[in-house]
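In: Predicted model and sequence below, questions to follow.
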Amino acid sequence: MATRSVYALAAAGIIEACRSTGDSRSLRRRILEVIRRAVPFDAYAWLMTDPETSVGSAPLADVPCMSELPDLIRLKYLTEVSRWTTLGDPPVARLQDATGGELARSRVWRELLHRYDVTDIASTVFRDRYGCWSFLDLWRIGDSGPFTAGDADFLAQAAAPVTEALRRSQAETFVVPAPAGRHRIDPLVLLLSPELVVRALTSKTQAYLRALVPPEGGRAPVPAAAYNVAAQLGAVEAGVDMSAPMARVHVADGLWVTLRAARIGESGEAEFVKVVEAGGC
């Protein structure tokens, strides 16, 4: 458990990190480095969200189950325990605390994360009067031990300055207008199975997916933003959350796109995800 001085130094570090400029991805990386000094973690998933719908759009993650990413996202949206859309004051929840130590009450843990020896998750939402800008899950795995009340208090106190910084990073994307000729793009379509497996996509979709979530090492782009929108559709159909399955996300150079999901057919054999150019948040 961190001492008061460690929490205080990290809190000052977060304020300093939030003052710096840059895109939301680099900002989140800097803040994670500071958080780790006071609240160690073994894995994380930090998503920007559409401020109106709270649907994830621009993920930054390092988790041990990347090979099962579609299932992770689908189950995350179907899980009501510690769901970011239900967090308010405080804006932090610890899975061990929320379940009374019965982690199986969490669907994503029961159906997936228990196989990765996840022992606790600290969830934080970054929301203000303008909307929900982001949510962060920090994981403890194996013998790391659960998050403490002190950890939760530290994350709760950090939420306000981090929220302001994330909102500012999004606003700065409108300072530079999109280059001429890029104000409109052709509709881009992904066809996903109910398990969020890509069945088909239009020719230009892959290039935009690469811009949305830059892959490492020349790997094929992962349609994580599309997974999130489709997963929200599943949450709506299951009655877990009623926000629209839609997210607006900045691609590059002032260009924003909107992702939407809808079901094809009555039987629900596939998801239809359309990406079109959109205005700002």
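Out: Yep, it's here. Numbering: from 1, shown residues only.
In: For the rest of this, base every contact and every neighbour count on C-alpha atoms.
Out: Noted.
In: for the lengthiest helix in the chain, packing partners?
Out: If you go by DSSP state H, the chain has its longest helix at helix 149-171. Applying 3 or more CA pairs under 8 Å, 6 or more residues apart in numbering; DSSP states H and E, we find helix 149-171 packed against helix 4-19, helix 24-38, strand 92-94, strand 118-128, strand 131-141.
In: Regarding the residue nearest in space to the middle of the chain, what is its secondary structure?
Out: For the chain, the residue nearest the mean C-alpha position is L47 (2.2 Å; CA atoms, centre = their mean). At L47 the chain is in strand, as set by DSSP: H, G, I helix; E, B strand; the rest coil.
In: OK, contacts around it?
Out: 56-60, 134-136 (CA atoms under 8 Å, 6 or more residues apart in numbering).
In: And L201, by the same measure?
Out: Contacts of L201 by CA under 8 Å, 6+ apart are 188-191.
In: ok, these vs A38, which is closest?
Out: Distance to A38, by CA to CA, is smallest for L190 among the contacts of L201, at 40.8 Å.
In: Confirm that that closest one sits in a strand.
Out: Yes. Assessed with three-state DSSP, L190 lies in a strand.
In: next up, a second structure to put side by side with the first:
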Amino acid sequence: MRTTTGPDLAERLRAATTADLDREALAQAVYRAVAAHVPFDFACFATTDPATGVMTWASKTRSLGVGDEEWSALEYGAPDVNSFAEIARRNPPAGVLSIDTGGDVDACRRHRDFLAPRFGFTDELRVVMRSRAAPWGAMALYRGAGDPPFTAGDAEQLGAVSGLVAEAIQRCLFGRETAPSAAPGDGPAVMIVDAADQVTHLSPAARAAIEELGGWDHGSLPANVLAVVATTRARAGFAESRTQSVSGPWLSLRGAPLDGAPGRHDVVVTVEPTPRASLSRLALAAHGLTAREEEVALLVLQGADTRAIAGTLHLSPHTVQDHLKTIFAKLGVTSRREMTARLVLA
């Protein structure tokens, strides 16, 4: 495999992600930067809900000609080697399949039953993009026959830029005014997904919602919907995620089993505008606010003045003002009114 000279990976990523990028442009910038240091045959890049870790949007370096039903079932189903959920807890949050299985990559069900037989991949490197312990995204790299396996040094390089890419994702999602949540169509958006991940019932609004969530992929539901369906089945209970739609507004996906039993049961999925409070916390966390700063900011967004905030949080008015100064600096605003306009929480 080729090597590179010149800027290190962090420098390349900083230079490539300073512009105002949308999600796909950000993914392409990350692919190019990473490929200069850790060559790969195929890669995928995803954003995730920082509260649940569920994938909310995905990009691939090329089409594999299939939807994401199998991948979602394996990723969010029974425990497996190097799941994104497990890697997110590591420090650094990265792992190489050939190393973590001691060379027995078939010990990983995902590799044995899906990646190797379907696509001929021989090794996998995964990294979770983490900020303040929350997963904002993830990336997986793959090599095929004739390529050497990934190394511990490769994983170390990607793990070292996890936070940098997480911050780029946050800027991508919240660097501009947050789009107000809006319903994807008239009436409730509801769909029923059967055990084969096929839609059996679909409301008109749900049809519009599917397009807003990324559209059909080789006849399959969008990956973010399939991720919620698979998570619902794995838990035999409620699952949810929040994602920015194609046109900008934020949508919340919620799944629930129809029969409550574990396994490949039918799942009902609803799609609704993301609640104001939920979007507020997500936006504030994306700007690096501490838990206390979030509390102060949320009270400001509710219209509370300094005295009311101080009384509610048992702080002195002076401490509240100090928090506000820090909050304004992190959000890039100079006043309460500008902060409210920036977050667009109507």
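Out: Arrived safely. All of these numbers come straight from a predicted model, not from anything done at the bench.
In: In a markdown table: the contacts of L47 of the first structure, plus neighbour count and distance to V92 of the first structure.
Out: Listed next are the contacts of L47 of the first structure as a markdown table, based on neighbours: other CA atoms under 10 Å; distance: CA to CA, whole Å:
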| residue | neighbour count | distance to V92 of the first structure |
| --- | --- | --- |
| G56 | 31 | 17 |
| S57 | 26 | 21 |
| A58 | 25 | 21 |
| P59 | 20 | 19 |
| L60 | 20 | 19 |
| S134 | 26 | 13 |
| F135 | 26 | 10 |
| L136 | 23 | 9 |
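In: Compare the residues you listed with the second structure and list the overlap.
Out: Shared with the second structure under both residues aligned by TM-score structural alignment, their matches' CA atoms under 8 Å, the contacts from these are 56-60, 134-136.
In: What residues in the second structure pair up with stretch 34-52 of the first structure?
Out: Alignment note (TM-score structural alignment): stretch 34-52 of the first structure is matched to residues 33-51 of the second structure.
In: in the matching stretch, what's buried?
Out: 33-40, 42-50 (16 or more other CA atoms under 10 Å).
In: and if you look at stretch 215-232 of the second structure?
Out: So for stretch 215-232 of the second structure, counting by 16+ other CA under 10 Å, buried means 215, 220-232.
In: what do you get for stretch 134-146 of the first structure?
Out: In stretch 134-146 of the first structure, counting by 16+ other CA under 10 Å, buried: 134-141, 146.
In: what's the distance between T312 of the second structure and A208 of the second structure?
Out: As judged by CA to CA, to the nearest Å, T312 of the second structure and A208 of the second structure stand 42 Å apart.
In: neighbour count winner among the two?
Out: A208 (16 against 13; other CA atoms under 10 Å).
In: The more buried one: which element?
Out: helix 204-212 (DSSP states H and E).
In: go on, P79 of the second structure?
Out: Here P79 of the second structure is assigned to no helix or strand, by DSSP H and E.
In: what number of residues lie near it?
Out: 14.
In: measure it to T151 of the second structure for me?
Out: Look at P79 of the second structure and T151 of the second structure: by CA to CA, they are 24 Å apart.
In: Which residue comes closest to A262 of the first structure once chain neighbours are left out?
Out: Excluding its sequence neighbours, the residue lying closest to A262 of the first structure (CA to CA, 6 or more residues apart in numbering) is F272, at 5.2 Å.
In: The second structure: which residue goes with the one you found?
Out: Counting by TM-score structural alignment, F272 of the first structure corresponds to V268 in the second structure.
In: Its match and G255 touch, don't they?
Out: Yes. Counting by CA atoms under 8 Å, V268 of the second structure touches G255, with 5.7 Å between them.
In: want to throw the helices and strands packed on helix 149-171 of the first structure into JSON lines with distance to W84 of the first structure?
Out: Output for these, formatted as JSON lines (distance: least, CA to CA, whole Å):
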{"stretch": "helix 4-19", "distance to W84 of the first structure": "21"}
{"stretch": "helix 24-38", "distance to W84 of the first structure": "17"}
{"stretch": "strand 92-94", "distance to W84 of the first structure": "9"}
{"stretch": "strand 118-128", "distance to W84 of the first structure": "6"}
{"stretch": "strand 131-141", "distance to W84 of the first structure": "6"}
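In: Indicate which one of these is closest to S203 of the first structure.
Out: helix 24-38 (26.6 Å).
In: mean per-residue distance, that closest one to the second structure?
Out: With mean CA distance after the TM-score superposition for the first structure, helix 24-38 of the first structure departs from the second structure by a mean of 1.4 Å once superposed.
In: hang on, the earlier thing: the match of F272 of the first structure: what secondary structure?
Out: Taking three-state DSSP, the label given to V268 of the second structure is strand.
In: what's the closest non-adjacent residue to A168 of the second structure?
Out: Nearest non-adjacent residue to A168 of the second structure, counting by CA to CA, 6+ apart: T17, 6.4 Å away.
In: Count the neighbours of the aligned residue in the first structure for that neighbour for me.
Out: Aligned counterpart of T17 of the second structure in the first structure: C18 (TM-score structural alignment). The number of residues packed near C18 of the first structure is 22, by other CA under 10 Å.
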